[in-house]
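Colleague: mind folding the following:
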Amino acid sequence: MLVSIDVATAGDQPLYAPAPDWIAPAKLSDALKSAVSGGPVLLDIQQRIDGATVWNYSDTAIRLDTPEALAQNSNITVAWSPDKGDLIIHQLAIFRDGEEIDALAGGQTFTVLRREQQLEQRELTGILSATFAVEGLRVGDTLRLRMSTSAKDNALGGRAQVVQPLVADPVRVSAAGYKLSWRAGEPTSWKILADKVDAKAARNGAFSELPIALPVPKQPDIPADAPGRFQRLHLIEASTFADWADVSKIMAPHYATEGAILKGSAIAAEVDAITSATTDPLRRTAMALQLVQDKIRYLAVGMDGGNYVPQSPTTTWDKRYGDCKAKTLLLLAMLEAMDIEAEPVLAHAMLGDVVPLRVPSALAFNHILVRATIGGDTFWLDGTGLGTRIADIRDTPALGYVLPVRPEGAELMKIDLRPPSRPSVSLSIDVDESTSVDLPSVIDLTMVTRGQFASLLTLAASQLPEKEQRKLHEQLLQNYVGEAQYDLLTATPDTENGTVTLKGRGVFNSGWRLQERRTERWLSRFPNLFSFEPDRARPAWADIPVATAAPDMSHYRMQIRLPDGGRGYTIDGEQLLDTQMAGAAIKRSVSMADGVIVVEETLSATGAEVPAGQIASERDRVATMLARSPRLVAPENARRRWELEGAASSTQLKAVKAIFAKTSADADEEDITALTSSASFYRGIGDFKGAAEVLTRQLSLLPSADAYLARAAALREMGDLAGALRDAEEARKLDPASPQAMVSVASYMAEQGDVTNAVALLDERIALGGKTRDDYRRSKFALIGQFGDAQKALTELDALIAEKPGSPTLLNERCWIKASRNIQIDTALKDCTSAMELSESTAAILDSRALVWMRLGRDEDALRDLDAALLQAPAMGSSRFLRAIVTKRLGNDNQAATDLAVARRMAPSIEREYAHFGLKP
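Modeller: Alright, predicted model coming up:
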């Protein structure tokens, strides 16, 4: 890291003196007249370049018009670097009712703190902090601080440089200004990187001056995906460097390698080991780079002249730490000792595209790396990188324009980007879905990571306990495969290849979804990984190209074992793809054979810009490619979770049960996710006993209202109404405000015959009013409609519908009460039809209307509605039960038996419930 410090000084104690004569002090009285509440009163910055020294003067004043402002500003902290110049305090004063109070009266001074402020960011800056607690401040006071710093960096060879942020609209400041001055006889370059700033330099005695009124105009909005050179930065910069070649030449002596490796030293031994291991210069280079990356930890050193001067290779090796400067010099010295052509290169990690637009100075860069030439090929070697090996040593960093550092000087050059040589993430998944399309999928995965991911995992292995490591692994995998429960999860580092491999076995939610009445799943990951939707609607943006992602590669392979050997399964969409679009190279192949789907995809970001004239066509290409992404479509008779008996393969089901058994046993009060997932799985396959057992364990670890209610529902399906009521009561104790708990208690009471007390319980809640009042009213009417006086329920429900005539839920409730209790059938049909017209989800309404048709003796119409309902919700037990009755009436005994079996599996209580209405299969 190249540390650039604009406000820096020398001497380890602040000085106290009047401002220099060249300062034109601002008038605080004028600023106070126009002061507005909530912002600074005064901000005046003046900078002067005088030979190799840069002076920085600041005058700030803030009105403490609120207790919050008083608290935030009563302690002042200023920072400086004592190896560059002096910190000079000119004035610290309180202004109150026209009176100036000297806060430094009586010899009070700033206290110097000598601790490192940035050590947690792996940075030794050498910066000192001086603090001052201002005494006697009151709300309404104005606090003013005037100070200067001087900075002379001997590493710059007598050159001076300045960069200063400029306050821009809409920042609120009552009075603000900036002025830059320099000796008229010295060649000084300056530039304002913001647009629409009217500034002209003028001679004032021996100095030229450039005043700028602040705040500068608000800069035009630029799309976030625009290349950096289109951004307008609120900066002014100046320097006495002649040109970029001058910057290169001045930096060169700091990276001289002659004598850097002492004969017989530890570094020399490392070089000898490398040269003995191979004669191939490329392999030698890769080995040297690996040593610098792996054996020298990163720590930025900006102290004692370290902004631009690297520590020696010997120091770096002995201390086993260094920043980009130190790592670069060490690597250069090693390559030089092995007769490999290499040079240092200055870069900016984020603004490389902007460098050619800037004033030549060392401030244009914040990073340095090595450019090596081997066999006519160029290699960009970053000692601060992670996990680089010979397999990817040809990869190029997205740093834009860089500056080679040479004794004779050099000009800027642009790094030509190459596609990455190997993936940063390579994910392989073996998916077992051979039993049913809507069971949880069983996955065996292998994810090979390199670079930052591998470094993160390696660091976690050395610093985190096993439990926290596993949590990190699960979080990382969740971004790639979704939430899963793993009974096996390991991380294995491979130092030789610079990778860490995650292996896991677990279950995750099925990828199958019901889309437009067909069951399908996506096979491609591109819709989740890749998009291209630049906004160039504004006329001012029409000619701005798009900057795409830096070079990176990900590889994905998925193998899916299908039910029934894959019979009837088809693939929609584009199976083969090999193209480049929107700054990415994309490859895909999809194949199906012997009941196994294999998907292989590679996505490589190239870093290429998309010219403005191609944006529209590239958007269309990307949208078309994503729309054609392959989908796997299941046949209509695909085996479902309620049809598991007789499945050709039960490996998926057995594996799901085994994995959930393991993860549930490992669950604790800090993480019960495995238990909730396991309970959901057992409910989904109609195993309510299994669900209740899992929920019992969950309640023993972490009781909750939701868990009690879930177990109550399972017990009800098992016929244990007393147990269900007990659990619902426990849920109500834990969460007395829960409407679900209250309604569940009332429902279970009514189902056991205690309708009076159940209604009274709901009436208590209704009497309280509030947002939930009408929900409780609806629940009460449904309860009475099912177990009590149906006519009374309809009368009260009529009143509620009159208040909310557009509610499909209420209309369906009224239709259902009429149909189930077989009253007012002549108007029930209208209720259901009206509800359907108002609702987007009609399965429950179709179910109600089917019962109306049945009451009217129109079984064909009932069957039509039940078929439509089950297309939307195939597992709906009530529709299965009703269809069993209808199809038996129509003479289709086989279909009736099938539906009845499914209904009994998915909703065992349905037969008891419908018997109450006189409906039996």
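Colleague: could you use CA atoms for every contact and neighbour count after this?
Modeller: Noted.
Colleague: can you show me the helices along the stretch 801-921 of the chain?
Modeller: Per DSSP state H, counting those that start in this stretch, the stretch 801-921 of the chain carries helices over the ranges 808-821, 825-838, 843-855, 859-872, 877-889, 893-906, 910-915.
Colleague: closest one to Thr624 among the ones you listed?
Modeller: Across those, the minimum distance to Thr624, taken as Cα to Cα, is reached by helix 859-872, at 28.7 Å.
Colleague: what residues of the closest one count as buried?
Modeller: Using 16 or more other Cα atoms under 10 Å as the test for burial, helix 859-872 gives 859, 861-863, 865-872.
Colleague: so which elements touch it?
Modeller: Contact analysis of helix 859-872 by 3 or more Cα pairs under 8 Å, 6 or more residues apart in numbering; DSSP states H and E lists helix 843-855, helix 877-889 as its packing neighbours.
Colleague: please produce a markdown table containing those helices, extended by distance to Gln614.
Modeller: Below are these laid out as a markdown table (distance: least, Cα to Cα, whole Å):
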| stretch | distance to Gln614 |
| --- | --- |
| helix 843-855 | 46 |
| helix 877-889 | 54 |
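Colleague: JSON lines for the ones you listed, including mean neighbour count and distance to Ala705?
Modeller: As requested, these are exported to JSON lines (neighbours: other Cα atoms under 10 Å; distance: least, Cα to Cα, whole Å):
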{"stretch": "helix 843-855", "mean neighbour count": "25", "distance to Ala705": "27"}
{"stretch": "helix 877-889", "mean neighbour count": "24", "distance to Ala705": "25"}
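Colleague: for Ser604, which of the ones you listed is the nearest?
Modeller: helix 843-855 (44.2 Å).
Colleague: can you pull out the helices in the stretch 201-350 of the chain?
Modeller: Assigned by DSSP H, counting those that start in this stretch, the helices in the stretch 201-350 of the chain fall at 244-251, 266-277, 281-295, 313-319, 324-337.
Colleague: wait, which of those helices is closest to Thr490?
Modeller: When the helices of the stretch 201-350 of the chain are compared by Cα to Cα, helix 281-295 sits nearest Thr490, at 22.5 Å.
Colleague: could you also give me the structure for this second sequence? I'd like to compare it with the first:
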Amino acid sequence: MQRPDMKPIAAAFLLAPMIAAPAMAASPKALPASNRQVQVVPAPAWVVPPPTPTEQADLPTAAMRFVYVDNQAFAGPAGLESYSAYRIRLLKPEALALGTITLSWLPDAGSARLHALRLIRDGKVTDLTANAKFEVIQRESNLEASMLDGRLTAVYQVPGLQVGDEIEIAQTVTIKDPTLPEHRSGLAILPQGGVPGAFRTRIAWPEGAAIRWQATKDVEVAEPSLVGANRVLSVELRDPAAPEEPVVGAPPRYSIHRLIEFTDFARWPELSARLWPLYDKTSRPAPGSPILAEAAKIAAATSDPTRRAEMALRLVQDRIRYVYVGLDTGNMTPASVDETWTRRFADCKGKTVLLIAILRELGIAAEPMLVNSNGGDGLGLRLPNPGLFDHVIVRATIAGKPWLLDGTRLGDRALDLLPVGAWREGLPLREGGGELEKLPTPSPVHPQAVNLLDIDATAGIDQPALVTARRILRGNDAASLAAWFATVPADQAQRAIKEYWRGEEPWIEGDKASWKLDEDSGILTLTLTGEGELGDPDEAKTENGSVDVPASGLTAPSRLRRPRSQDQTLPWVTAYPSFNCWATTLRLPPPPANQRWDLSGEPFDKLMGGVGYWRRLSLADNVVRTVMSRRFQVPEISAAQATELNGQLASYDGSAATLSLRQTFKGAAKWPQQPQPFSDATDWTQGGTPCAPAQNAKPSAAGQ
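Modeller: The predicted model follows:
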């Protein structure tokens, strides 16, 4: 999702006053001509001179040196004015690319102003400010991801630049979001590396403004002081050392360093209530709207609320394509449902209000919920700020259960097959305001992917076997991949499928590859047929001809260790909600006289470090069947659970099952008969596939 931001120098500092949620806008209104050009004006009165340079020597391997980086912001009546100045010394030829000066801004929310641009060579200053001719372009850098935000970029090439020169620039970009014109909030990230130079962050606001702020514990900053009519928060780092290394394996919230944040929202419910009218108004269809007719069709088709919700979700996902256009007020405001229906495209906000409108007509309660697409770990530790969210979904209560529905996904056909979301916290938008909520993190029920191998070795295990390999995907991954397959030549799609299976099962020599999408179920199947030789062809055959059964072993997890210098009590993050399943059918010839097939390997069902490792296997009627899965059941585990995991590793044996021929004689031990974990008739595209213990193969009551 697109986030408007300002990155004067990404390596040194980021000030993101309004990291706005993605949106779909109405037609752009006329803008002042000055907003579309770089304005050359003096620096604002609230700006103070830059910090003095430091004495530390240049790093011998560095291509450039920051003399200073000065970022100042004023949260005042004109909006959030972000002043950025820096002086940089070019030490090596590869730094000459820094002579491409770029300014970036959103013209519907503010302007770009240049205060100074100088070239310094051997102590002589050449002032380029007045004569610098910036080329202004509207460069949609995320067009391939169906994202348009109207951002303008001004570009200027400093002429005659040489190694040893210094560039000094000062600029201000103003943002006053039309949808939240009275509010100010932002984040400032101080240098994240150890580099010589002077780095200052200064945030000011009018005395009496209800601005709250906080900083991470590694930022030493005094209480804001009164300077004239403004309160000023200022911190300066001189030749800073690198911050602490991220704690190995810890959740992201423990790796946030050198951060200052500020906001004038007192509490999360205030932000929720402030945004709610934008969604409520745009989710109301006009009388006689075709949306009402679509809802009526669903109502006539079924009275089951679950089925109604599934049909509504499919309508929004399939018939409204995703496009983000952050123009005009669209950075925060959804397009109206009727406008979306006419256009047949929308972003997450437009899709959200359309889904809410249809569900409302069907008698299903639903509300918008802001989330962060990266999970949002630790949002509750931050100050209320709309820029912390980049996505919005629907929370609906269906047949008494809460469900999280995402209209921007593709291929969701059944509620009980919805994947577990990665969102950790969310903010419901309500008329009276909603608190930031922890979202449920149930153990995933359905595998994200199932890999199936059917191996016909009836000609003998020492002969090339006929192999059919299938990968089954559902939901968004399936729909996105199928859309790509549909746009490329057939031979290119076949090559991609063969390449995938070559990485998974390199022993298979693929002959034919194909793909098939079932529109009704949203299931995509990638199929490869070919042949392969069981066992390692470079190894000498053993006397009993033993071979490992392909895709029947699960590697042990790695030992969880941190450097002694790091906090050993912090939790460990997992790959939740990853859930993958593998099943193999190996068809054998009848054994020779006085011999029998023997399968070595034990079933297991072990929980280690919040991850379920599970396997079942059988040998009956000359057919081997194995099925196994790895399921991450929780987002993170405690330090004590990590210690327990380390202690379990010695006893874990997830090695592949081994097939061999054994001599038969009276009293010889036989492979213990095990129930077949699946059969040739098993439908792996449905829910309830035999990929996990039966007692866990039921949807969570929380729905998501």
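Colleague: TM between them?
Modeller: Here the TM-score for the pair of chains, by TM-score structural alignment, normalised by the length of the second structure, is 0.83; 632 aligned residues with a Cα RMSD of 2.8 Å.
Colleague: out of the helices and strands packed on helix 859-872 of the first structure, which gets nearest to Ala915 of the first structure?
Modeller: Ala915 of the first structure lies closest to helix 877-889 among these, at 11.2 Å (Cα to Cα).
Colleague: rewinding a little: looking at the buried residues of helix 859-872 of the first structure, spot the one nearest Thr833 of the first structure.
Modeller: For the buried residues of helix 859-872 of the first structure, the nearest to Thr833 of the first structure is Asp865 (11.4 Å; Cα to Cα).
Colleague: the closest one against Ala850, yeah?
Modeller: Yes: Asp865 of the first structure lies in contact with Ala850 (Cα atoms under 8 Å); the separation is 5.5 Å.
Colleague: now stretch 764-781 of the first structure, how far from the chain's geometric center?
Modeller: Chain-centre distance of stretch 764-781 of the first structure: 41 Å, with Cα atoms, centre = their mean, to the nearest Å.
Colleague: how about that stretch, aligned to which bit of the second structure?
Modeller: On the second structure, no counterpart of stretch 764-781 of the first structure exists by TM-score structural alignment.
Colleague: what do we get in the second structure for Lys179 of the first structure?
Modeller: Correspondence of Lys179 of the first structure to the second structure, assessed by TM-score structural alignment: Arg202.
Colleague: now for its match, how many residues are close by?
Modeller: 20 (other Cα atoms under 10 Å).
Colleague: sorry, back to before: right, and the helices and strands packed on helix 859-872 of the first structure - which one's nearest Thr142 of the first structure?
Modeller: That would be helix 843-855 among these, by Cα to Cα, at 68.4 Å.
Colleague: turn the helices of the stretch 801-921 of the first structure into JSON lines, columns for distance to Ser428 of the first structure.
Modeller: Output for those, formatted as JSON lines (distance: least, Cα to Cα, whole Å):
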{"stretch": "helix 808-821", "distance to Ser428 of the first structure": "46"}
{"stretch": "helix 825-838", "distance to Ser428 of the first structure": "45"}
{"stretch": "helix 843-855", "distance to Ser428 of the first structure": "39"}
{"stretch": "helix 859-872", "distance to Ser428 of the first structure": "34"}
{"stretch": "helix 877-889", "distance to Ser428 of the first structure": "38"}
{"stretch": "helix 893-906", "distance to Ser428 of the first structure": "35"}
{"stretch": "helix 910-915", "distance to Ser428 of the first structure": "44"}
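Colleague: so for Pro215 of the first structure, which of those sits nearest?
Modeller: Nearest to Pro215 of the first structure, of all the helices of the stretch 801-921 of the first structure, is helix 825-838, at 55.8 Å by Cα to Cα.
Colleague: find me the equivalent region of the closest one in the second structure.
Modeller: Going by TM-score structural alignment, helix 825-838 of the first structure sits over no part of the second structure.
Colleague: show me what that helix is packed against.
Modeller: So helix 825-838 of the first structure, by 3+ Cα pairs under 8 Å, 6+ apart, packs with helix 808-821, helix 843-855.
Colleague: what is the distance between the first one and the centre of its chain?
Modeller: Going back to what we said before, that points to helix 808-821 of the first structure. Relative to the centre of its chain, helix 808-821 of the first structure is centred 46 Å away, using Cα atoms, centre = their mean.
Colleague: counterpart of Gly160 of the second structure in the first structure?
Modeller: Aligned by TM-score structural alignment, Gly160 of the second structure pairs with Gly136 of the first structure.
Colleague: for its match, the count of nearby residues, please.
Modeller: By the criterion of other Cα under 10 Å, Gly136 of the first structure has 10 neighbours.
Colleague: now swap in Ala97 of the second structure and tell me
Modeller: The tally of other residues near Ala97 of the second structure (other Cα under 10 Å) stands at 12.
Colleague: cool, and Gly259 of the first structure?
Modeller: Gly259 of the first structure has 9 nearby residues by other Cα under 10 Å.
Colleague: one more: Lys414 of the first structure?
Modeller: By other Cα under 10 Å, the residues close to Lys414 of the first structure number 14.
Colleague: one more: Leu282 of the first structure?
Modeller: Number of residues near Leu282 of the first structure (other Cα under 10 Å) recorded here: 18.
Colleague: distance check, the equivalent of it over in the second structure against Asn580 of the second structure.
Modeller: In the second structure, the residue matched to Leu282 of the first structure (TM-score structural alignment) is Thr306. To Asn580 of the second structure, Thr306 of the second structure is 27 Å away according to Cα to Cα, to the nearest Å.
Colleague: list the buried ones in stretch 97-115 of the first structure?
Modeller: Along stretch 97-115 of the first structure, these residues count as buried under the neighbour rule (16+ other Cα under 10 Å): 103-104, 109-110, 112.
Colleague: how close does Val549 of the second structure get to Thr658 of the second structure?
Modeller: The spacing between Val549 of the second structure and Thr658 of the second structure, counted by Cα to Cα, is 6 Å.
Colleague: so for the two, which sits in the more crowded spot?
Modeller: More neighbours surround Val549 than the other of Val549 of the second structure and Thr658, with 22 against 16 (other Cα under 10 Å).
Colleague: give the contact list for the more buried one.
Modeller: With contact taken as Cα atoms under 8 Å, 6 or more residues apart in numbering, Val549 of the second structure is in contact with 584, 586, 656-659.
Colleague: give the contact list for the aligned partner of Leu104 of the first structure in the second structure.
Modeller: Alignment note (TM-score structural alignment): Leu104 of the first structure maps to Thr129 of the second structure. By Cα under 8 Å, 6+ apart, Thr129 of the second structure lies in contact with 40, 114-118.
Colleague: Pro368 of the second structure now?
Modeller: Counting by Cα under 8 Å, 6+ apart, Pro368 of the second structure makes contact with 279, 352-353, 356, 392-395, 428-429.
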